[in-house]
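>>> Compute the structure for the input listed below.
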Amino acid sequence: MTGVAESAVPQWFAELFAHRRWIRRVEPFPHIYARDVFVPEFYRRLAEELARVRRERPEAFGSVAADYGAVGAQLAGLRDGPLALFLSREWHDLIARVAGVATTGDVEGSVHHHPPGSPRGWPHNDLNPAWFKGPAPGPDQVTTVDPEVDLKSGARSPEVFARETVRAVAVLFYFGNPDWQPGDGGETALFDQLGANPIPALTIPPMDNSLLLFECTPRSWHTFVGGNAAARNSVVMWLHRPKEDVVRRWGGDSIAQWH
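Next up is the predicted model:
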């Protein structure tokens, strides 16, 4: 098991967590799962903020990807409330330390909303390139997606400097899904192999105040199960690593290019 080491983080940050024991699993690929991540009061604030943004700022939610059932609101535009935690350096460093991955300080993330009856996704590994504007962030900073640089292609004006990274750690935090029960659908499926009709080796339920995180590798195949009886909400985010680290470890062909 793993968790939040109190000596490694500020007291205000450590006090947000309900416990310090997160489960490390090795099958079907290494990942970490945690229930009751935050103390009830802070979780309540997160859920209320989701409801407020959905109610007052529906224009913040746009299509996540073609043929994908969710809409999403960028975390970078939601920094005026408790969701700002997910863009903090403290959160970044905790996730990187738990995952055991050296990361750059670059963070990409959104609040995803799957309406009831959303279609199933497709298995993918998240080992995708991502471009960020400007120099690498300092040890107490994070860099987020900038509209001047296309995250997927790096397209930008000639005077704008950008760096290419690769997604290193994926995090899904489930919230705003009260009373979820087995059979309601909307889980995250994990696979140990792919084929014409891959069968999930494990499914992660979207239970409130729970978390799934894993290193993005050539074999970290996962997808949204779909068929959800009620709306499914989550924070979906990624930490990043230098491209050369991926090339050195798995080869350049391992990077899943955007289409």
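>>> from here on, contacts and neighbour counts on C-alpha atoms
OK.
>>> Looking at the chain, which helix is longest?
Longest helix in the chain, counting residues (DSSP state H): helix 40-56.
>>> So which bits of that one are buried?
Phe42, Tyr43, Leu46, Ala47, Glu49, Leu50 (16 or more other CA atoms under 10 Å).
>>> For it, name the packing helices and strands.
Under the contact criterion of 3 or more CA pairs under 8 Å, 6 or more residues apart in numbering; DSSP states H and E, helix 40-56 touches no helix or strand at all.
>>> that older thread, using JSON lines, lay out the buried residues of helix 40-56 together with distance to Trp12.
Output for the buried residues of helix 40-56, formatted as JSON lines (distance: CA to CA, whole Å):
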{"residue": "Phe42", "distance to Trp12": "12"}
{"residue": "Tyr43", "distance to Trp12": "15"}
{"residue": "Leu46", "distance to Trp12": "16"}
{"residue": "Ala47", "distance to Trp12": "20"}
{"residue": "Glu49", "distance to Trp12": "20"}
{"residue": "Leu50", "distance to Trp12": "22"}
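>>> what about the closest residue to His112 other than its chain neighbours, neighbour count?
In space, His112 comes closest to Gly72 once its chain neighbours are excluded; the distance is 4.4 Å by CA to CA, 6 or more residues apart in numbering. The local packing of Gly72 (other CA atoms under 10 Å) involves 21 other residues.
>>> Show the subsequent helix or strand relative to the host helix or strand of Gly72.
Element membership for Gly72 (DSSP states H and E) is strand 71-74. Once strand 71-74 ends, the next helix or strand along the chain (criterion: DSSP H and E) is helix 89-99.
>>> and the helix or strand following that next one, what other elements does it pack with?
The helix or strand immediately downstream of helix 89-99 is strand 106-114, counting by DSSP H and E. Contacts defined by 3+ CA pairs under 8 Å, 6+ apart place strand 106-114 against strand 71-74, strand 143-144, strand 232-242.
>>> Second chain to compare with the first, below:
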Amino acid sequence: MANSLTAILTSLLALPELDRDRIAELLTRNDKKPMQTTSLRMRPGTRQLIDELSGRLGISQSELLNMIVEGSLRDIFLPFSNTAGSVIDRFELLMQAHELDPTDIAQLLSSWNIRVSVLQDRERTMDYLTTPLLQELAGWFHVSADWMLGRGVPPVDITRRIHQWPQTEDEFRALIIPTEENKNSEIIFWTNGNSDGKEYKKRTGILIKQKESASQINYYPVLSIIPQQLNSEQERWISETIRDYATTGGLRSVSIDAGLATALEQGITLPVLIFTQL
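Prediction:
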């Protein structure tokens, strides 16, 4: 897995001792106190770009850097954890996470009379985000309807049967093997492979990327099957399935760190955000 900024912050957000309320408080504070001086070393090219952009915008370099850093932290921390409290925040996060631009969204939701001009205005968009629409989106993207409605719950309702491990080999194969019904396009079997503790030892979860269509637009939801400790029979299901379908390139196994494993097990993040990093 690439050691990217998103992967690092994803791991941080999954740490049990991380005070998410404190992060939200700091990032939403608006006390209008003057900015504090800090020492920051930048690579020459980055420094030159900041100089040029600040000049074009007519603001100081420190103001531009502050906006970039604060904006990035808001985009990553607030939506990614469960601190994105508003319906519009969660709607926008869901669309962005699945790489849907306003034109795609308008086409996808055309039956709800949502147009690009509506999406350009957050207040107008909110008027169109009715409970039935949000519940429909939750079903399409395998997320919690309560989360979509702005309630204080994780993005994924791990108690739902759709997120549980199949109980028989027939159920497993029906879940994994691509068919016209399940529309699977890529499968990742993951285990937590670098923890000293025993909590995740030999625990395996599944991420299933599917290809769905609505209003002539393709979208790719990711279904998360929460991890469990497998018995020898279940391990055989996986090894035989990977062996039988290895040539398709659509099945693979990865090892992830404890932070990402916790995030998936507790349903506190959108699975697609982790899937894109693996």
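>>> quick one: TM-score?
Overlay of the two chains. TM-score (TM-score structural alignment, normalised by the length of structure 1): 0.27; 121 aligned residues with a CA RMSD of 6.1 Å.
>>> residues near the residue nearest to Ile217 of structure 2 when sequence neighbours are not counted, how many?
Excluding the flanking residues, the one nearest Ile217 of structure 2 by CA to CA, 6+ apart is Leu108, at 5.8 Å. Neighbours of Leu108 of structure 2 under the rule other CA under 10 Å: 20.
>>> Leu108 of structure 2 contacts Ala214, doesn't it?
Yes: at 5.9 Å, Leu108 of structure 2 counts as touching Ala214 under the criterion of CA atoms under 8 Å.
>>> how about the helices of structure 2, start to end?
Assigned by DSSP H, the helices in structure 2 fall at 5-13, 20-28, 44-57, 61-80, 87-97, 102-108, 116-119, 122-128, 131-141, 145-148, 169-176, 232-244, 258-266, 271-275.
>>> Include distance to Glu186 of structure 2 when you put those helices into CSV, please.
Shown next, in CSV, are those (distance: least, CA to CA, whole Å):
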stretch, distance to Glu186 of structure 2
helix 5-13, 20
helix 20-28, 32
helix 44-57, 37
helix 61-80, 23
helix 87-97, 17
helix 102-108, 22
helix 116-119, 30
helix 122-128, 32
helix 131-141, 15
helix 145-148, 25
helix 169-176, 9
helix 232-244, 12
helix 258-266, 17
helix 271-275, 10
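>>> what's the closest of those helices to Asn218 of structure 2?
With CA to CA as the measure, helix 102-108 is the member of the helices of structure 2 nearest Asn218 of structure 2 (8.5 Å).
>>> what comes up buried for that closest one?
By neighbour count on 16+ other CA under 10 Å, the buried set for helix 102-108 of structure 2 is Pro102, Asp104, Ile105, Ala106, Gln107, Leu108.
>>> Enumerate every residue touching Ser117 of structure 2.
Counting by CA atoms under 8 Å, 6 or more residues apart in numbering, Ser117 of structure 2 touches no other residue.
>>> where does it sit relative to Gly205 of structure 2, distance-wise?
According to CA to CA, to the nearest Å, Ser117 of structure 2 and Gly205 of structure 2 sit 40 Å apart.
>>> swap in Asn184 of structure 2?
Distance from Asn184 of structure 2 to Gly205 of structure 2, counting by CA to CA: 16 Å.
>>> can you check Phe141 of structure 2 too?
For Phe141 of structure 2, the distance to Gly205 of structure 2 - CA to CA - is 18 Å.
>>> what's the answer for Arg236 of structure 2, then?
15 Å.
>>> Which one of these two is surrounded by more residues?
Taking neighbours as other CA under 10 Å, Arg236 of structure 2 and Gly205 compare with Gly205 leading, 23 against 13.
>>> The more buried one: what's its closest spatial neighbour, skipping adjacent residues?
Distances taken as CA to CA, 6+ apart place Pro227 nearest to Gly205 of structure 2, at 3.8 Å, with adjacent residues excluded.
>>> What about the one you found, how many residues nearby?
Neighbour count of Pro227 of structure 2, defined by other CA under 10 Å: 24.
>>> re earlier: what packs against the strand holding Gly72 of structure 1?
On a contact count with 3+ CA pairs under 8 Å, 6+ apart, strand 71-74 of structure 1 meets strand 62-63, strand 106-114.
>>> so which of those strands is the most packed in?
Of these, the one with the most neighbours on average (mean count of other CA atoms under 10 Å) is strand 106-114, at a mean of 24.
>>> Taking strand 232-242 as reference, get the angle to that strand.
With axes from the mean of the first three to the mean of the last three CA atoms, to 10 degrees applied, the angle from strand 106-114 of structure 1 to strand 232-242 works out at 160 degrees.
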